[in-house]
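S.K.: sequence first, predicted model second:
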Amino acid sequence: MKTYRLTYEQNIPIPLEDAWDFFSSPFNLGKITPKAMGFKVTSPFAPDTKMYEGMLISYKITPVFGIKMNWMTEITIVKEHDYFVDEQRFGPYAMWHHEHHFKRIKGGVHMTDILNYAIPYGPIGRLANALIVKKKVEDIFSYREKAIVDLFGVYK
């Protein structure tokens, strides 16, 4: 199985504790995901629920071509104010491992996302990644970067 690795970095002009509070809430992911993806948390959590190791989060998404899908991730590691990891348990990928790292910097937080993923279906999956999936993932993270700036401002 071919795996792919993408890394995204962004400085955010807010305290580390505020960044952690925002990104550790499953409901805030919808605020930084393109509207066209129809992203919705379907897990029965209270709106103020914070993540914890072993937490299973289910979603409805429309990743491509208007096809609605169920997706479930598990929070496998949480080191408060440092990093957390979510891994797909059910969904469109053969493998999804997403690390979210946070580091206090002067005037804010440096956030790093490290995403490792794989597409099912062998050669067809590799072709789908080259033609559609990689660009879609890059577009999602590009949107996310802009949404974070809209929410928290530009780091200077």
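M.R.: On my side now, so go ahead. Numbering: from 1, shown residues only.
S.K.: C-alpha from now on. contacts and neighbour counts both.
M.R.: Will do.
S.K.: in the chain, which spans are strands?
M.R.: Using DSSP state E, the strands assigned to the chain run over residues 3-12, 40-41, 56-61, 69-79, 83-90, 95-105, 108-118.
S.K.: could I get those as a markdown table with mean neighbour count?
M.R.: Below are the strands of the chain laid out as a markdown table (neighbours: other C-alpha atoms under 10 Å):
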| stretch | mean neighbour count |
| --- | --- |
| strand 3-12 | 15 |
| strand 40-41 | 18 |
| strand 56-61 | 19 |
| strand 69-79 | 18 |
| strand 83-90 | 20 |
| strand 95-105 | 19 |
| strand 108-118 | 19 |
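S.K.: and here's the other structure:
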Amino acid sequence: MKLYQLRSKQILPISKEIAWKFLIDPRNLKVITPDAMGFSILSGGDRPMFPGQIIQYKVSPFPGYTTKWTTEITHVRDGEYFVDEQRYGPYALWHHKHFLTSVPEGVEMEDIIDYKLPFGLFGQLAHPSVVKPQLQKIFDYRREKLIALFGEVQHTTTSLEFKSS
């Protein structure tokens, strides 16, 4: 089974503290998720993120398909990073690291997601035409929404990169 990785970086003209306060509030995930995904928190999102926190969502990653997605916040280093791991949901594996780094322009937000798809060869065949474009759309939306909320750093690049092994 293939392991895929998505890496995203974005610089925002805000302090690390402001970015951290926004990111550790689970309710803000809805703010940066496309409306078409029908995202809602069912339980566990009423407190800032902490190790061991279980958050259950409802999400429609693809039209006509709605599922519950349960994640556990497994690691938190205050002001630096947190990790969420899928416990139940549409992926065979989902391990998402969120890092914040102060830079001269503000803060660099970096996401590294390692994931595997279910359904063996069928999942691998669906990756380039279904899964990868959907993740691209989600992270493009997220980038634009964060710019709308916090502003844009001129003369910087954002990046979104996919790898597989």
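M.R.: Perfect, I can see it now. Values in this document were obtained by computation on a predicted structure and should not be read as measured data.
S.K.: Phe141 of the first structure is nearest to which of the strands of the first structure?
M.R.: strand 3-12 (7.6 Å; C-alpha to C-alpha).
S.K.: re earlier: turn the strands of the first structure into TSV, including distance to Lys146 of the first structure.
M.R.: Putting the strands of the first structure into TSV (distance: least, C-alpha to C-alpha, whole Å) gives the following:
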stretch	distance to Lys146 of the first structure
strand 3-12	10
strand 40-41	20
strand 56-61	20
strand 69-79	24
strand 83-90	21
strand 95-105	17
strand 108-118	14
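S.K.: right, and those strands - which one's nearest Tyr143 of the first structure?
M.R.: strand 3-12 (12.0 Å).
S.K.: quick one: that closest one to the second structure mean distance?
M.R.: Here strand 3-12 of the first structure, set against the second structure after superposition, deviates by a mean of 0.5 Å using mean C-alpha distance after the TM-score superposition for the first structure.
S.K.: who's in contact with that strand?
M.R.: Strand 3-12 of the first structure is touched from outside by 108-119, 141, 145, 148-149, 152-155, with contacts defined as C-alpha atoms under 8 Å, 6 or more residues apart in numbering.
S.K.: what range does the helix ranked longest in the first structure cover in the second structure?
M.R.: When the first structure is parsed with DSSP state H, its longest helix is helix 134-152. Aligned by TM-score structural alignment, helix 134-152 of the first structure falls on residues 132-150 of the second structure.
S.K.: let me see the contact set for the corresponding residue of the second structure for Thr33 of the first structure.
M.R.: Thr33 of the first structure maps onto Thr33 in the second structure, with residues paired by TM-score structural alignment. Shown in contact with Thr33 of the second structure (C-alpha under 8 Å, 6+ apart): Phe39, Ile138, Tyr141, Arg142.
S.K.: repeat that with 7 Å
M.R.: Ile138, Arg142 (C-alpha atoms under 7 Å, 6 or more residues apart in numbering).
S.K.: same deal with the one 10 residues further on?
M.R.: Taking C-alpha under 7 Å, 6+ apart as the contact definition, Ser43 of the second structure lies against Ile55, Gln56.
S.K.: that one and Ala19 of the second structure: what is the separation?
M.R.: For Ser43 of the second structure, the distance to Ala19 of the second structure (C-alpha to C-alpha, to the nearest Å) stands at 23 Å.
S.K.: same thing with Leu93 of the second structure?
M.R.: 27 Å.
S.K.: kindly report the same for Val59 of the second structure.
M.R.: Counting by C-alpha to C-alpha, the gap from Val59 of the second structure to Ala19 of the second structure is 24 Å.
S.K.: just Ala148 of the second structure next, same as before
M.R.: As judged by C-alpha to C-alpha, Ala148 of the second structure and Ala19 of the second structure stand 14 Å apart.
S.K.: excluding chain neighbours, what is closest to Glu80 of the second structure?
M.R.: Spatially, and ignoring its direct neighbours in sequence, Glu80 of the second structure is nearest to Leu100 (5.3 Å; C-alpha to C-alpha, 6 or more residues apart in numbering).
S.K.: quick one: contacts for the one you found?
M.R.: Lys16, Glu80, Tyr81, Val107, Glu108, Met109, Glu110.
S.K.: again with Gly106 of the second structure
M.R.: Gly106 of the second structure sits in contact with Ile11, Leu12, Pro13, Ile14, Ser15, where contact means C-alpha under 7 Å, 6+ apart.
S.K.: that one -> the first structure?
M.R.: Mapped onto the first structure by TM-score structural alignment, Gly106 of the second structure lines up with Gly108.
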